[in-house]
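**Student:** can you look at this prediction? I've put the sequence above it.
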Amino acid sequence: MIHSSSQSRDNSQVIETLQDFYTAILEYYDELFPMNTQALDCISRIQLIHKADKGGSSAPMFRYLGVGCATGNLENRLSGPGLDITGIDKNSAMIETAKRRIKKGFSSIRFFEMSAMDMGRFLKKESFHLIGCLENTLPYIGDEILVRKFFHDARELLAPEGLLLLQTVNFDSFDSSKPFVLPQKQSVRVQLDRSYIPTNDGCVTLKAELEQGNGRRLILQQDTKLRPAPTEKIFHWANEAGFSECAFFADFNQSPWSADCPETIIVCRK
């Protein structure tokens, strides 16, 4: 729900939930979060390796699941011969946008309004060769018990030797005693500022504010709790769920990871 705040004279509005905030900024979402071409290339390389390992042109369909797919830009760009694409997101407006972008005649791509917590219940076990959870989606799952469930469900959904590909902020560089300011997102029309505010239970709350060109501001009410995901925790969650390998990189080109790089790319093998 969006409602006028006490700062209404400043032309600002407070938005109560994260999903309502995403819906409110949907018009600008792809400007602020353009498709990551490095991620696209990385997934394409994994698909080609799978094809070569499985017999070249006779290889079975490569199945990809995008968790937290938002407007489906990446998934729609991936769609093509030899690929079966599924995207899930719990924001209905984003899923409708993703569906409208499906190229005419492409039956091997689909989008579902679905939480990451429900994917193990509604999707077929051992049916995906690659699961992508990108754009720092993992910490937004929230409670650590739910994050552990996500790793368990992801492994159950992966085919033998399947991969889980994760992209997060580098939480190893995060000082838990201070607010953590995320890189500013901006386009010609809008500017998005976000930061993480530490809580007493080891989590953080998200502070977010979108400013439009006319000075109007959309402010997220600070009750969205996230679970930081440093490398030690991710390794523990993956190992606990039964993944056989877990590798960390600084980017999608597999550059060496370090504690001060801006993001962390993780590849977990079933």
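**Tutor:** Received the coordinates, thanks. Residues are numbered from 1 along each chain as shown.

**Student:** from here on, contacts and neighbour counts on C-alpha atoms
**Tutor:** Fine.

**Student:** now the strands: where do they sit in the stretch 101-250 of the chain?
**Tutor:** Per DSSP state E, counting those that start in this stretch, the stretch 101-250 of the chain carries strands over the ranges 109-113, 128-133, 158-169, 180-181, 185-186, 190-198, 204-212, 217-220, 225-226, 245-249.

**Student:** neighbours of residue 84, how many?
**Tutor:** Residue 84 has 21 neighbours, counted by other CA atoms under 10 Å.

**Student:** shouldn't it be within a strand?
**Tutor:** Yes - checked against DSSP: H, G, I helix; E, B strand; the rest coil, residue 84 lies within a strand.

**Student:** the longest helix in the chain is where?
**Tutor:** Longest helix in the chain, counting residues (DSSP state H): helix 37-53.

**Student:** pull the residues that contact the helix or strand just after that one.
**Tutor:** Next along the chain after helix 37-53, taking DSSP states H and E as the criterion, comes strand 62-67. Residues outside strand 62-67 that contact it (CA atoms under 8 Å, 6 or more residues apart in numbering) are 47, 50-51, 75, 82-89, 116, 127-134, 137.

**Student:** same deal with stretch 258-270?
**Tutor:** 155, 158-170, 172-173, 238, 242-252, 257.

**Student:** among those residues, name the buried ones.
**Tutor:** 155, 158-159, 162-170, 172, 238, 242-243, 246, 248-252, 257 (16 or more other CA atoms under 10 Å).

**Student:** thought residue 111 was touching residue 90?
**Tutor:** No - using CA atoms under 8 Å, residue 111 is not in contact with residue 90; the gap is 10.6 Å.

**Student:** the two: which is more packed in?
**Tutor:** Taking other CA under 10 Å, residue 111 and residue 90 do not tie; residue 111 has more neighbours (24 against 19).

**Student:** list the contacts of that one.
**Tutor:** 86, 87, 88, 95, 98, 99.

**Student:** give me the subset of these lying in strands.
**Tutor:** Within the contacts of residue 111, residues falling in strands by DSSP state E are 86, 87, 88.

**Student:** another structure for you, compare them:
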Amino acid sequence: MDQCIKFYNALAKYYDDIFPAPLGKKKFALKNIEKGGFVLDIGCSTGETTEYISSQGYRALGIDLDQEMIRIAKDRYKESDTLKFEVMDMKTIAKSFGEEFNGIVCIGNVLPHLGGKSQIKEFLKGCYEVLKKDSPLCIQTINFDKVKREHIKELPLIDGPKVKFERFYSIKPDSDIVKFTGRITDKENNEILENTVDLFMLENEELFEMLKEIGFEKSWSYDDFNRSTYTGNALPLIVEAIK
């Protein structure tokens, strides 16, 4: 099996151990969505947040490009009229849906995996097109302004009972690309898997300007899912924009 595939299969297997979804994170987007609304969870991974949204009285569709993530989600949660999972490229949502969603959730640092400013802007346009009027787009990404300003080379270690996940950044001078290396240590069999991908470091102000240019009426930025006032000093960047 290809090393990259092995890495992401291992990541899928232990995703919920590595990235548990606290209640505040799962509830964040629902503040501005009326009960019964249709919510799209982009980059849903193993479906924990998607299932929670459905359990709270909403219709929820979770999409992810990774087939193993979606397989786990479908095995773990029973699909129904209000809960669906689908393998889908986030860049194709405008071709796949009409103006039908009452909210979009895109958390888990998905944006940097797109290939640059133009792809990110096209994705955000797609989100705008499939959202109904007065509906929110909720994004969580990395605050790359802080990463570049403080020359951050390593993210906090995640060390759980089953797996250890180490994360490293390597930034070339005067570049918007960071090489992200993830190293998974499976404690059950002592296997170590490592993979490196390029991430695009969109500046915060550029993201805010894109949302405005696309037509989002209002937007707010936060340091965390508790809606703490945005300072630019937190490692996460949480953004909520209303069409």
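**Tutor:** Structure received. Please read all numbers here as calculations on a predicted model, not as lab measurements.

**Student:** as a markdown table, the ones in strands among the contacts of residue 111 of the first structure with distance to residue 37 of the first structure and neighbour count would be great.
**Tutor:** Converted to a markdown table, these look like this (distance: CA to CA, whole Å; neighbours: other CA atoms under 10 Å):
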| residue | distance to residue 37 of the first structure | neighbour count |
| --- | --- | --- |
| 86 | 19 | 23 |
| 87 | 17 | 27 |
| 88 | 20 | 26 |
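
**Student:** show residues contacting the helix ranked longest in the second structure.
**Tutor:** Looking across the second structure with DSSP H, the single longest helix is helix 117-130. For helix 117-130 of the second structure, the external contacting residues (CA under 8 Å, 6+ apart) are 90-94, 97-101, 104, 111, 114, 137, 202, 210-211, 214-216, 243.

**Student:** find me the equivalent region of that helix in the first structure.
**Tutor:** Aligned by TM-score structural alignment, helix 117-130 of the second structure falls on residues 144-157 of the first structure.

**Student:** any buried residues in the matching stretch, and which?
**Tutor:** Applying 16+ other CA under 10 Å to stretch 144-157 of the first structure flags 144, 147, 148, 149, 150, 151, 152, 153, 154, 155, 156, 157 as buried.

**Student:** ok, for residue 180 of the second structure, nearest residue in space, not its chain neighbours?
**Tutor:** Nearest residue to residue 180 of the second structure in three dimensions, chain neighbours excluded: residue 169, at 4.9 Å (CA to CA, 6 or more residues apart in numbering).

**Student:** can you get me a residue count around the alignment partner in the first structure of the one you found?
**Tutor:** Matched across to the first structure, residue 169 of the second structure falls on residue 196, judged by TM-score structural alignment. Residue 196 of the first structure has 23 neighbours, counted by other CA under 10 Å.

**Student:** so residue 196 of the first structure sits right up against residue 202, yeah?
**Tutor:** No - here residue 196 of the first structure does not reach residue 202: they are 11.7 Å apart, not a contact under CA under 8 Å.

**Student:** in the second structure, what residue corresponds to residue 227 of the first structure?
**Tutor:** Looks like residue 227 of the first structure aligns to residue 200 there (TM-score structural alignment).

**Student:** same thing with residue 258 of the first structure?
**Tutor:** So, by TM-score structural alignment, residue 258 of the first structure is matched to residue 231.

**Student:** wasn't its match part of a strand?
**Tutor:** No - according to three-state DSSP, the state of residue 231 of the second structure is coil, so it is not within a strand.

**Student:** ok, it to residue 175 of the second structure distance?
**Tutor:** Going from residue 231 of the second structure to residue 175 of the second structure by CA to CA, to the nearest Å gives 24 Å.

**Student:** and if you look at residue 86 of the second structure?
**Tutor:** 34 Å.

**Student:** who has more neighbours out of these two?
**Tutor:** Per other CA under 10 Å, whichever of residue 86 of the second structure and residue 175 has more neighbours is residue 86, with 18 against 9.

**Student:** check contacts around that one.
**Tutor:** With CA under 8 Å, 6+ apart, residue 86 of the second structure has these contacts: 61, 62, 63, 64, 70.

**Student:** which single one of those is nearest to residue 43 of the second structure?
**Tutor:** residue 64 (4.6 Å; CA to CA).

**Student:** surely that closest one and residue 84 touch.
**Tutor:** No - under the criterion of CA under 8 Å, residue 64 of the second structure makes no contact with residue 84, lying 11.7 Å away.

**Student:** so what's in contact with the two at the same time?
**Tutor:** In contact with both residue 64 of the second structure and residue 84: no residue, using CA under 8 Å, 6+ apart.

**Student:** count of residues packed around residue 264 of the first structure?
**Tutor:** 25.

**Student:** skip the chain neighbours and tell me the closest residue to residue 18 of the second structure.
**Tutor:** Residue 18 of the second structure sits nearest to residue 158 (CA to CA, 6+ apart), 6.5 Å away.

**Student:** which position in the first structure pairs with that neighbour?
**Tutor:** Under the alignment (TM-score structural alignment), residue 158 of the second structure pairs with residue 185 in the first structure.

**Student:** on that earlier part again, quick one: the residue nearest to residue 180 of the second structure and residue 182 of the second structure, what's the gap?
**Tutor:** Relative to residue 182 of the second structure, and taking CA to CA, residue 169 of the second structure is found at 9 Å.

**Student:** then residue 147 of the second structure?
**Tutor:** Separation of residue 147 of the second structure from residue 182 of the second structure (CA to CA) stands at 17 Å.

**Student:** likewise for residue 78 of the second structure?
**Tutor:** For residue 78 of the second structure, the distance to residue 182 of the second structure - CA to CA - is 31 Å.

**Student:** which of these two has more neighbours?
**Tutor:** residue 182 (18 against 11).

**Student:** would you agree that one is in contact with residue 168?
**Tutor:** Yes - using CA under 8 Å, residue 182 of the second structure makes contact with residue 168 at a distance of 6.5 Å.

**Student:** which ones are touching the residue lying closest to residue 82 of the first structure once chain neighbours are set aside?
**Tutor:** Residue nearest to residue 82 of the first structure in three dimensions, not counting chain neighbours: residue 61, with 5.0 Å by CA to CA, 6+ apart. Taking CA under 8 Å, 6+ apart as the criterion, residue 61 of the first structure is in contact with 82, 83, 84.

**Student:** done for today, thanks.
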